[in-house]
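Colleague: When you get a sec, could you give me coordinates for this:
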Amino acid sequence: MKNNNILWLYLFLIIGVLDLFFTAQGDSDLRIYSKPLIILSLFMYFFQISKVIEGTILRKSMLSALFFSWLGDILLLFPNLFLYGLGAFLMAHICLIIGFKISQNKPFEIGKVNFIKLFLYNLPIYISAAFVYYLIQPNLHEMKIPVIIYVLVIVMMVTTARERYHKTIPESFWQVFIGGLFFMISDGILALNLFFNPFPESGVLVMGTYIVAQLLIVMGIRSHYLSVKA
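Modeller: Prediction:
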């Protein structure tokens, strides 16, 4: 069974590399087949390895995040469906926020919160998101409100990942946090390419950081629940 599970992971990596190749070549026709299979294979991998936490909110939230990411990938293949793709990824980030919050030791424990320290820890994330928004906002027009909502949610996703520090095992924290950062970087590059200054390398950079982000997040959540089980 374990060997069968790892095959899904190998499939994810192989299809990811193929999609990067097609992206670099500008072959949009073949990407219609490769892009939807990237997250589908990762979904199947996590579905199989997470049966030990079957029925939990953590598993449901992560599978939902992967499902909405898969849906977003498909929708973003068609430029006229961009807003729907944005909505699908918005739902994916909300699911990730739930998953990141639950995958902590004593997630609902209420303790003292130093808001100044919390703000300073998250400040680089806020500045990065604000800078990208500053660059793209003149060209957003009717997309301004949806993009603002999306930026706020993805910032919340990354800060929730950061707040897992010392609330899970180190490898889980770093995998999830770095994965969240890569997700934010991927979306930032996509936004700059669409609404600020298009550049030919954007497609490969967007997909490369996105693939790494999804893999790190899944492996980080896996590390957490296996450590809890142990």
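Colleague: use CA for all of it now, contacts and neighbours both
Modeller: Noted.
Colleague: Residue 65: neighbour count?
Modeller: 26 (other CA atoms under 10 Å).
Colleague: okay but it is in contact with residue 97, surely?
Modeller: No: look at residue 65 against residue 97 with CA atoms under 8 Å: they stay out of range, at 9.4 Å.
Colleague: In this protein, spot the helix with the most residues.
Modeller: helix 202-229 (DSSP state H).
Colleague: who's in contact with the residue nearest the centre of the chain?
Modeller: Nearest to the mean C-alpha position of the chain, by CA atoms, centre = their mean, lies residue 183 at 4.5 Å. Counting by CA atoms under 8 Å, 6 or more residues apart in numbering, residue 183 makes contact with 209-210, 213-214.
Colleague: Sequence B follows; please return its structure for comparison with A:
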Amino acid sequence: MDILETDAHHRRKLAAEARGRTVRLLPFLVSCALYFGLWLPEPSWPSAVTKILPVLSLVLFIWSESNGSWTPYAQGIFWGLLCSCAGDICLVWPDLFLPGAGAFAIAHLCYLWALGLRPVRPVAFVLTAVVWTATLVCLKPCLDSPVLGCAGIYSALLLAAACRSLSRLPSPHWSPWLMACGFLLFATSDAILVFDRFCLLLPWARFVVMVTYYMAQSLIAASVVGEAIHWKDI
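Modeller: Reported below is the predicted structural model:
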């Protein structure tokens, strides 16, 4: 009987935690709806503010999830999201594209800090190296040398973080899967953004970029929940 009561209590606790997380994610969903609903013209400060609200809500979500167990993983994702907010603001103005890319580069360094350097998966490294090389080859006709160099450094950091996330697969925990999917979406978003801005105007580019970007950041942030559970199990 005690075992049944303990199991029932555990199930009620998990259900309560799930409801709590759903409530804490509502600001993200509402702010996304606000951004796409208003769809303010860029560049403008109102557009910049509505653009960063979803990511700021994810920052608050991670802070609320810490609950006394502020793991190195959560810290890295927390600071990565904050740096992403700075990058989001800069990218609203075309003249601030390079500072925005710099802010996102720092964000990816934070994500790399969260992911660590183990385990090593040569296949993931080769795959991301091929993608990095192909990206630079495609961008070379569109960019001058200084911008191409910056793009090479930024894409190397992004794909390094993607490589680290892929290197954690396969895993019995769902957190690494969320992180890997998040970085695949992040890379997709950035690729569309760069090609639209420098190579060829793509229809609905801004919409597709922002949808994939918000999905990416939300999956990266959600991975903190599973990572925290795994950390407690250890």
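Colleague: Need the TM-score between these chains.
Modeller: Once superposed, the chains reach a TM-score of 0.83 (TM-score structural alignment, normalised by the length of structure 1), with 214 aligned residues with a CA RMSD of 2.3 Å.
Colleague: residue range for the longest helix of structure 1 in structure 2?
Modeller: Residues 205-232 of structure 2 are where helix 202-229 of structure 1 lands when matched by TM-score structural alignment.
Colleague: Quick check: that stretch compared with structure 1, mean distance?
Modeller: Here the mean offset of stretch 205-232 of structure 2 against structure 1 after fitting is 1.1 Å, by mean CA distance after the TM-score superposition for structure 1.
Colleague: quick one: buried residues of that stretch?
Modeller: 205, 209-210, 212-225, 227-228 (16 or more other CA atoms under 10 Å).
Colleague: re earlier: show me what the residue nearest to the centre of structure 1 aligns to in structure 2.
Modeller: Checking TM-score structural alignment: residue 183 of structure 1 goes with residue 186.
Colleague: Surely residue 112 of structure 2 touches residue 161?
Modeller: Yes: applying CA under 8 Å, one finds residue 112 of structure 2 in contact with residue 161, separated by 5.3 Å.
Colleague: coming back round to it: tell me which element the match of residue 183 of structure 1 is part of?
Modeller: Using DSSP states H and E, residue 186 of structure 2 maps to helix 175-194.
Colleague: What of residue 60 of structure 1?
Modeller: Assigned by DSSP H and E, residue 60 of structure 1 falls in helix 57-75.
Colleague: which residues in structure 2 does that helix align to?
Modeller: Going by TM-score structural alignment, helix 57-75 of structure 1 sits over residues 72-90 in structure 2.
Colleague: quick one: whichever residue in structure 1 pairs up with residue 152 of structure 2 and residue 154 of structure 1, what's the gap?
Modeller: Mapped onto structure 1 by TM-score structural alignment, residue 152 of structure 2 lines up with residue 148. Going from residue 148 of structure 1 to residue 154 of structure 1 by CA to CA, to the nearest Å gives 10 Å.
Colleague: Neighbour count: those two, which is higher?
Modeller: residue 154 (24 against 14).
Colleague: what helix or strand is that one on?
Modeller: Residue 154 of structure 1 belongs to helix 144-162 when assigned by DSSP H and E.
Colleague: check the fit of that helix onto structure 2 and give the mean distance.
Modeller: Mean deviation for helix 144-162 of structure 1: 0.7 Å (mean CA distance after the TM-score superposition for structure 1).
Colleague: buried residues in that helix?
Modeller: 147, 150-151, 153-162.
Colleague: Need those residues in a markdown table (columns: distance to residue 54 of structure 1).
Modeller: A markdown table is the format used below for the buried residues of helix 144-162 of structure 1 (distance: CA to CA, whole Å):
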| residue | distance to residue 54 of structure 1 |
| --- | --- |
| 147 | 34 |
| 150 | 30 |
| 151 | 32 |
| 153 | 27 |
| 154 | 27 |
| 155 | 29 |
| 156 | 26 |
| 157 | 24 |
| 158 | 26 |
| 159 | 27 |
| 160 | 23 |
| 161 | 23 |
| 162 | 26 |
